[in-house]
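J.: Sequence and predicted structure below; questions after.
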Amino acid sequence: MDAPLRCNSLKCRQRLADRAVVTTCSHIFCVPCSNALGLSSSADGVRVCPACDAQLANPDDAVATQLNPTEDYKTSVLSGLSPTIIMECCTRGLSFYQYQVTQEIMYHDYMAKNLADRYANLNSQMDNVIKDANSEISGLRDRLERMHVEKKTLEQKNQELIKAFSEKSKAHQRLTKLYQRAKGTQNAEQMRYAAADDVDHVIQS
C-alpha cells in the first residue's frame, strides 16, 4: 500500500486525497494552502516555494494535479510520447514520491526524537518528584518515631504522676483522719473542763 501524501505546509499537513499543487522542487500542497501561500498567483509575478524558498519563475514550476485521475486520463496522458520521455517522466515522478516519503520519514524521526526528549524530561521530573516524596516520607517516619518515643515518655510520666497523686491522696486522707481525731479529743477535753466549771459553780451557789 502506497504511503499517503501530505501537504508540505507544516501548519497544515493534511492528508491529500484529491487535487493538489505540485512544484518542480518536489513539494506538494493542498489547494487552500497553495492559494493562501501565493502559489496560484503572486502580486509581483514571482512565486516562491513555501517549503524551500525556491523561486518558481516558469508557469509549469507549480501546477495543479489530480491525485486520483480517471482511467481515461491514465490512458491518454502519456500517449504519443516516446519511450524515453515516458521513462523520464516516470523517473521524475518516482523521485518526487521518494523525496516525499523521505521527508515524511524525517518528520516522524524528528517527532519521535522530540517525544523521546519530552519523555526523558518527564521521566527526570518524575524521578525528582519520587525522590522528594521519598525524602518527605522518610522525614515523616522519623518524626512519627520521635512522636512515639515522646508518647511513651509522657505516658510514663503520667503514670508516675498518677502514682504520686495516689500516694499524696492516701497521705492526705491519713492526715485528715488524724486531724479529725485530734479535733474530737480537743473538743472532749474542752467539754470536760466546762462541765467541771459548772459543777464548781453549782456547789458554790
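T.: Ah, there it is. Numbers count the residues shown, from 1 in each chain.
J.: Could you use CA atoms for every contact and neighbour count after this?
T.: Noted.
J.: Tell me the secondary structure at residue 137.
T.: Using DSSP: H, G, I helix; E, B strand; the rest coil, the structure places residue 137 in helix.
J.: what's the distance between it and residue 9?
T.: Between residue 137 and residue 9 the distance is 51 Å, computed by CA to CA, to the nearest Å.
J.: how about residue 20, secondary structure?
T.: strand.
J.: Who has more neighbours out of residue 137 and residue 9?
T.: For the pair residue 137 and residue 9, the greater number of neighbours falls to residue 9 (17 against 12), based on other CA atoms under 10 Å.
J.: Tell me who's in contact with that one.
T.: Residues near residue 9 by CA atoms under 8 Å, 6 or more residues apart in numbering: 29, 33, 50, 51.
J.: Give me the buried entries from those residues.
T.: Neighbour counting over the contacts of residue 9 (16 or more other CA atoms under 10 Å) leaves 29, 33, 50 as the buried ones.
J.: Which ones among these map onto strands?
T.: Assigned to strands by DSSP state E, the following of the buried ones among the contacts of residue 9 qualify: residue 29.
J.: then this one, side by side with the first:
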Amino acid sequence: MTDLDIFCNFHKCRKRLNTTAWVTSCSHAFCEEDGNRAFSDSNNNECPACNTRLPNKYDVVKVDLNPSQQFRSMVLAGLRPEIVIEIAHRAIAFWNYQVYMEHVYQTKCNEVSRENLSQMEQYYEHVVAKLKTQVQSYGRKLENMKKELQGQIDRAAELMDRINEKQRENNELHAMYESLKRTQLKYMKENQVPNSMQIRTKQQSKHQYSVGPRTLDEMVNDALKVPETIVQQSPRYKEKPQEAFEFKPVTPTTTVRKQFLDPCYIRKKQKIQMSENQKA
C-alpha cells in the first residue's frame, strides 16, 4: 500500500485498489464489487462516475494490478517500440488522471472540512461566549447568595444572642419569683394565727358570737350609742338635759385606720422601708 495507489471512483465506495480493478475508456476505475455490479450487462454498460455509454468491447476491461513476471515479460513482447511507448504513455496518462482526480477530490474534501471546521469554530466560539456569560452571571449570583448567606448567619447569631439574653432575664425573673415566693411563705409562717385561736374563732362563729365592730364605721356607730342611764346620771343632764351629752367624733388618720384594719401594717411598712434602703 503506497501513495501511488488509485481509488475506486464510485462516490460511495472510495476503496483503495491494489489487487484488481475495472477500468473504462473514460479514465475511471472501480473496485471488483462495484465493477461486477455496474458492468454485469455487457450490452448496456454505462460508467457509474460520469454516465458515459461504453458499447465497445474494450471500453471496460478488468485488469490485474499485480501481474506476474511472466505476464509482464509477455504482454508487450513482439510489439514495436513506438506501440509500446504509446501504450505506456496512455497508461501513464490514465494514472495521472486518476491521481489528479484524487487530488481534486481530496482538495474538495479539505475545503468542505475547512468550511465545516470554520462553522464549528464560530458555533463553539458563540457557545463558549454564551457559557462565559452564564458563568459570570452565575458567579455574580453566587456572590450575592454568599452575601445573603452571611447576612442570614449574622442575623441568626444576633437572634441567638437575643434569645440567650432573654433566657438570662427569664432565669433572673424566675430566681426573683422563687425568692419572693420563699419570702412570702416565710412571712406567712411567721404571721400565721395559732391553731387554738383559729378553733376558738370557728366556735364563736358557730355560736354566732359578735367579737366587735368589723369596720371603723361600725365602731363609730357603736360609740354614738351611749346608754340612757349614763346620760341621766351626769350633772350636766340635770341642769340642761338637752346639752347633757355631746359626742364629737374625730376622724382617724390613714395610718391609724390601716393599723386598725391590719394589725401587721407597721411591721410590713418597716420591712418595705428596709428593702428600699438596701436597694438605694
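T.: Looks like it came in fine. None of these values were measured; they are calculated from a predicted model.
J.: Can I get the buried ones among the contacts of residue 9 of the first structure in JSON lines including distance to residue 16 of the first structure?
T.: Compiled in JSON lines, these are given as follows (distance: CA to CA, whole Å):
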{"residue": "29", "distance to residue 16 of the first structure": "8"}
{"residue": "33", "distance to residue 16 of the first structure": "12"}
{"residue": "50", "distance to residue 16 of the first structure": "17"}
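J.: which of the buried ones among the contacts of residue 9 of the first structure lies closest to residue 97 of the first structure?
T.: residue 29 (13.5 Å; CA to CA).
J.: who touches that closest one in this structure?
T.: 6, 7, 8, 9, 20, 21, 22 are the contacts of residue 29 of the first structure under CA under 8 Å, 6+ apart.
J.: Next one: the residue most central in space within the first structure relative to residue 128 of the first structure, how far apart?
T.: Closest residue to the average C-alpha location of the first structure: residue 122 at 8.2 Å, with CA atoms, centre = their mean. Distance, residue 122 of the first structure to residue 128 of the first structure, by CA to CA: 10 Å.
J.: what do you get for residue 112 of the first structure?
T.: Residue 112 of the first structure is 24 Å from residue 128 of the first structure, by CA to CA.
J.: Give me the number of neighbouring residues for residue 8 of the second structure.
T.: Neighbours of residue 8 of the second structure (other CA under 10 Å): 24.
J.: cool, the one 3 residues further on as well?
T.: Using other CA under 10 Å, residue 11 of the second structure has 10 neighbouring residues.
J.: Going by distance to residue 91 of the first structure, which of the buried ones among the contacts of residue 9 of the first structure wins?
T.: Taking CA to CA as the measure, residue 91 of the first structure lies nearest residue 29 of these, at 20.9 Å.
J.: what does that closest one align to in the second structure?
T.: Following TM-score structural alignment, the counterpart assigned to residue 29 of the first structure within the second structure is residue 30.
J.: Likewise for residue 58 of the first structure?
T.: So residue 58 of the first structure corresponds to residue 56, using TM-score structural alignment.
J.: For that match, list the residues it contacts.
T.: Applying CA under 8 Å, 6+ apart, no residues qualify as near residue 56 of the second structure.
J.: do that again at 10 Å, thanks
T.: 25, 42, 43, 45 (CA atoms under 10 Å, 6 or more residues apart in numbering).
J.: Strands of the stretch 51-200 of the second structure, residue ranges please.
T.: For the stretch 51-200 of the second structure, the strands defined by DSSP state E, counting those that start in this stretch occupy 60-64.
J.: returning to what we had before: nearest to residue 164 of the first structure, out of the contacts of residue 29 of the first structure: which one, please.
T.: Distances from residue 164 of the first structure to the contacts of residue 29 of the first structure, taken as CA to CA, are shortest for residue 9 (89.3 Å).
J.: distance of the counterpart of residue 191 of the first structure in the second structure from residue 183 of the second structure?
T.: In the second structure, the residue matched to residue 191 of the first structure (TM-score structural alignment) is residue 189. Distance of residue 189 of the second structure to residue 183 of the second structure, given as CA to CA: 10 Å.
J.: go on, residue 204 of the second structure?
T.: Look at residue 204 of the second structure and residue 183 of the second structure: by CA to CA, they are 32 Å apart.
J.: How about residue 31 of the second structure?
T.: The value you get for residue 31 of the second structure to residue 183 of the second structure, if CA to CA is used, is 118 Å.
J.: So for the two, which sits in the more crowded spot?
T.: Neighbour comparison, residue 31 of the second structure and residue 183: the larger count goes to residue 31, with 23 against 12 (by other CA under 10 Å).
J.: check contacts around the more buried one.
T.: Residue 31 of the second structure neighbours (CA under 10 Å, 6+ apart): 7-10, 13-23, 62.
J.: Drop anything exposed from those.
T.: Neighbour counting by 16+ other CA under 10 Å classes 7, 8, 9, 10, 16, 17, 18, 21, 22, 23, 62 among the contacts of residue 31 of the second structure as buried.
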